[in-house]
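[1] I need the structure of the sequence given here:
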Amino acid sequence: MKSIALRHDVTLEEKVAALPFRVAETAGFRPVRVIAGTSVLYTDGPKDMIKAVEQPMMIVGASLQSPPNSDEQRKQFAQAALYANQVIKNIRIERSDSFRLRGQDWHEIVARAVEADSGQPIVVMQSIRFAGDRYVRMVGLTREDQRDQNLPRFRAIADSVETKF
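    Sure thing, here's the model as predicted:
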């Protein structure tokens, strides 16, 4: 080895740009961190470390795994993914719907839950968009008293995600 080159730290913007999807509409949310090169955490508020859902947040992540094929399997898959979330407990599903939008299959769940550490009542919106042999999962969390304000914002983000695969 004759030389070595040091690269500058990769900025958050560069990490977001390298994700396998693009979020065209952030609905006033800002990216806080990229996780494992496949997911991004957005929030609306001054804090980067969010505890007890003190401010709304949304995670958008692409999977490298193949999704289930049938509508019934996708519904079960979506519910299992929601129940596997260790940040929330006492989940009560209000709505669980499969639909087709812009030529792709989706499954969306809206549920009430409790934030596991604080006991804070929250609302969760999980949207999964199935895109061929991959999928994008979007999970928004907000305090129950901010439900009407934030669910439309979560929807705007989910609808704006453009896959690069």
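
[2] CA only for contacts and neighbour counts going forward, please
    Fine.

[3] tell me which strands and helices whichever strand or helix holds residue 148 is in contact with?
    Under the criterion of DSSP states H and E, residue 148 resides in helix 147-160. Packing contacts for helix 147-160, counted by 3 or more CA pairs under 8 Å, 6 or more residues apart in numbering; DSSP states H and E, involve strand 121-131, strand 134-143.

[4] Give the next helix or strand downstream of that helix.
    strand 161-163.

[5] Pull the residues that contact the longest strand that the chain contains.
    Criterion DSSP state E: the longest strand present in the chain is strand 88-101. By CA atoms under 8 Å, 6 or more residues apart in numbering, the residues outside strand 88-101 that reach it are 71, 75, 83, 105-116.

[6] quick check, nearest of the residues you listed to residue 17?
    Checking those against residue 17 with CA to CA, the nearest one is residue 106 at 24.0 Å.

[7] name the element that closest one belongs to?
    Counting by DSSP H and E, residue 106 is found in strand 104-115.

[8] tell me the angle of that strand relative to helix 147-160?
    150 degrees (axes from the mean of the first three to the mean of the last three CA atoms, to 10 degrees).

[9] who touches strand 104-115?
    Residues contacting strand 104-115 (CA under 8 Å, 6+ apart): 52-53, 74-75, 78-79, 87-100, 120-131, 144.

[10] which among these end up buried?
    52-53, 74-75, 78-79, 88-89, 91, 93, 96, 98, 121-131, 144 (16 or more other CA atoms under 10 Å).

[11] correct me, but residue 25 touches residue 160?
    Yes. The pair residue 25 and residue 160 qualifies as a contact (CA atoms under 8 Å) at a distance of 5.5 Å.

[12] is it true that residue 163 touches residue 22?
    Yes. Counting by CA under 8 Å, residue 22 is a contact partner of residue 163 at 6.4 Å.

[13] Count residues in the vicinity of residue 102, would you?
    Residues lying near residue 102 (other CA atoms under 10 Å) number 6.

[14] and it, how far is that from residue 148?
    Residue 102 is 25 Å from residue 148, where distance means CA to CA, to the nearest Å.

[15] again with residue 165
    33 Å.

[16] Would you do the same for the sequence below? I want to compare the two.
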Amino acid sequence: MIRFDMSAVRHAARTTFRLAMGGLLAAGLAVGVQAQDRTAISGTTVSLAPLKGFVPSTKFAGLENAEAKASVLVVELPPEAHPQLSTLFTNLETAKTNFAKQNITIDDAEDIDTAAGKGRILTGQQALGAATFDKWIVLLKGAKTVMITVQAPDDSDLDGDDIVAMLKTVSLGAEPTIDQKLAALPFRVRATEPFRVVDTFGGLGVLMTSGPLNVDSKGSQPMLIVTYQTGGQVAAGQLAAAGEKLLSTTRGFEKAEITKRDTVTFAGDKDGVMLSGTTTEGTTRKRFAQYMGLGPDGRFVRMIVSADESSYPSLEPAIKTIADSVAFAK
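    Presented below is the predicted three-dimensional model:
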């Protein structure tokens, strides 16, 4: 499950690391190389020659192999993220320490040559529930900072050498347009003035704001994030509890005061949940709302928005319009 740090979103370097780590937790996994056929990962700069059995995912930016229960997840971050992540990837002990916080055990690190240039790959495992997955995580630099995670059950027939060979075929092209990125998301959403789209991230989420700044280090502008959950599932009737838990673990909202709990229609779910209330960021008191809607497969879409108490009322019509536009992609 990907968790979003509202204050980190306003700090490019910090945001990149947290979103990347969140992407690692959610990564499904992929497998079998057909070097003659290259596949472009929709909404990203990445193309690669996938292993046999891997097809483009409709749930995230990457590939899936349903039979092998494996996936390839592509997370693209601002170029400013590369120095920070490079430090993490270069030093094996640092990588072990930091990835352990995400319940990922790193065993090895090595440099590899890819079609996109030099890359650094980490290999390890992650326990997810009762299952254990092997992981290959590669960091590359192009127009964006690119992190690709391959994940497969440890008892699968996938060969590690084949997976590394697949990752060596990665090439990086031009950055897609915002419209192309939005079209590649596993949900649909439309910005409404005064909100505008800043960017998408990880093929799973979109960031909007109102105001002139894209990187708002002081948190002075309203922020709105919509994201799709890829890891784990929520049972019917458990969405409200899951929403409160998510909110309490989102940086900046750990001590949020929930003043209202509503059942709403969101992302096509007539039993969607909206939590609203107040939180404090630095010395500024803000109002927030969090919407969640459950899909037929137990996955959900989450929208969270915050703004200064004084400006929030004027934004409510736009917030509702944006919330009403959210729908799972067909």
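
[17] In three-state terms, label residue 42 of structure 1 for me.
    Judged by DSSP: H, G, I helix; E, B strand; the rest coil, the three-state class of residue 42 of structure 1 is strand.

[18] ok now do it, which residues does it touch?
    Taking CA under 8 Å, 6+ apart as the test, what residue 42 of structure 1 contacts is 29-33, 57-59.

[19] picking that back up, superposed on structure 2, what's the mean shift for the helix holding residue 148 of structure 1?
    Its matched residues in structure 2 lie on average 1.4 Å from helix 147-160 of structure 1 after superposition (mean CA distance after the TM-score superposition for structure 1).

[20] And the contacts of that helix?
    Here helix 147-160 of structure 1 makes contact (CA under 8 Å, 6+ apart) with 23-27, 56, 58, 123, 125, 127, 138, 140, 142.

[21] how about the helix or strand that contains residue 182 of structure 2, which residues of structure 1 does it hit?
    Using DSSP H and E, residue 182 of structure 2 sits in helix 178-183. Alignment of helix 178-183 of structure 2 against structure 1: residues 12-17, by TM-score structural alignment.

[22] Going by neighbour count, which residues of the matching stretch are buried?
    Buried residues in stretch 12-17 of structure 1, defined by neighbour count with 16+ other CA under 10 Å: 15-16.

[23] on average, how far is that stretch from the matching bit in structure 2?
    Mean for stretch 12-17 of structure 1 is 2.0 Å (mean CA distance after the TM-score superposition for structure 1).

[24] so how far is that stretch from its chain's centroid?
    Taking CA atoms, centre = their mean, to the nearest Å, one finds stretch 12-17 of structure 1 lying 17 Å from the centre of the chain it belongs to.

[25] contacting residues for residue 240 of structure 2?
    Applying CA under 8 Å, 6+ apart, the residues near residue 240 of structure 2 are residue 273.

[26] State the distance from residue 138 of structure 2 to residue 212 of structure 2.
    34 Å.

[27] Counting neighbours, go ahead and name the busier of the two.
    Ranked by neighbour count (other CA under 10 Å), residue 138 of structure 2 and residue 212 place residue 138 first, with 24 against 9.

[28] For structure 2, which segments count as helices?
    6-9, 12-26, 81-90, 92-100, 160-167, 178-183, 239-248, 312-325 (DSSP state H).

[29] what does the shortest one correspond to over in structure 1?
    Helix 6-9 of structure 2 lines up with nothing in structure 1 when matched by TM-score structural alignment.

[30] Packing partners of that helix?
    Going by 3+ CA pairs under 8 Å, 6+ apart, helix 6-9 of structure 2 lies up against helix 12-26.

[31] Tell me which residues touch the equivalent of residue 44 of structure 1 over in structure 2, please.
    Taking TM-score structural alignment, residue 44 of structure 1 has residue 210 as its aligned residue in structure 2. Contacts for residue 210 of structure 2 (CA under 8 Å, 6+ apart) come out as 193-196, 221-223.

[32] any idea how far residue 210 of structure 2 lies from residue 192 of structure 2?
    Taken as CA to CA, the span from residue 210 of structure 2 to residue 192 of structure 2 is 10 Å.

[33] contacting residues for the alignment partner in structure 2 of residue 122 of structure 1?
    In structure 2, residue 122 of structure 1 lines up with residue 286, judged by TM-score structural alignment. By CA under 8 Å, 6+ apart, the residues touching residue 286 of structure 2 are 278-280, 306-309.

[34] Give me the aligned partner of residue 32 of structure 1 over in structure 2.
    Checking TM-score structural alignment: residue 32 of structure 1 goes with residue 198.

[35] Give me the neighbour count for that match.
    16.

[36] try the one 3 residues further on
    By other CA under 10 Å, 24 other residues sit near residue 201 of structure 2.

[37] okay but it is in contact with residue 73, surely?
    No. Applying CA under 8 Å as the test, residue 201 of structure 2 and residue 73 come out as separate, 11.9 Å apart.

[38] ok, residue 329 of structure 2 to residue 304 of structure 2 distance?
    Residue 329 of structure 2 sits at a distance of 19 Å from residue 304 of structure 2 (criterion: CA to CA).

[39] Those two - which one has more neighbours?
    Higher neighbour count among residue 329 of structure 2 and residue 304: residue 304, with 22 against 14, using other CA under 10 Å.

[40] can you pull the contacts of the aligned partner of residue 60 of structure 1 in structure 2?
    Under the alignment by TM-score structural alignment, residue 60 of structure 1 pairs with residue 226 in structure 2. Residue 226 of structure 2 is in contact with 205-207, 301-304, counting by CA under 8 Å, 6+ apart.

[41] any idea what sits nearest residue 226 of structure 2, other than its immediate chain neighbours?
    Among residues not flanking residue 226 of structure 2 along the chain, residue 303 sits closest, at 4.2 Å (CA to CA, 6 or more residues apart in numbering).

[42] What's the local residue count around the one you found?
    With other CA under 10 Å as criterion, residue 303 of structure 2 counts 24.

[43] OK, contacts around it?
    Residues in contact with residue 303 of structure 2 (CA under 8 Å, 6+ apart) are 224-227, 290-292, 323.

[44] Include distance to residue 47 of structure 2 when you put those residues into TSV, please.
    Formatted as TSV, the contacts of residue 303 of structure 2 follow (distance: CA to CA, whole Å):
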residue	distance to residue 47 of structure 2
224	30
225	27
226	26
227	23
290	35
291	34
292	32
323	33
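
[45] Perfect, I'm done here.
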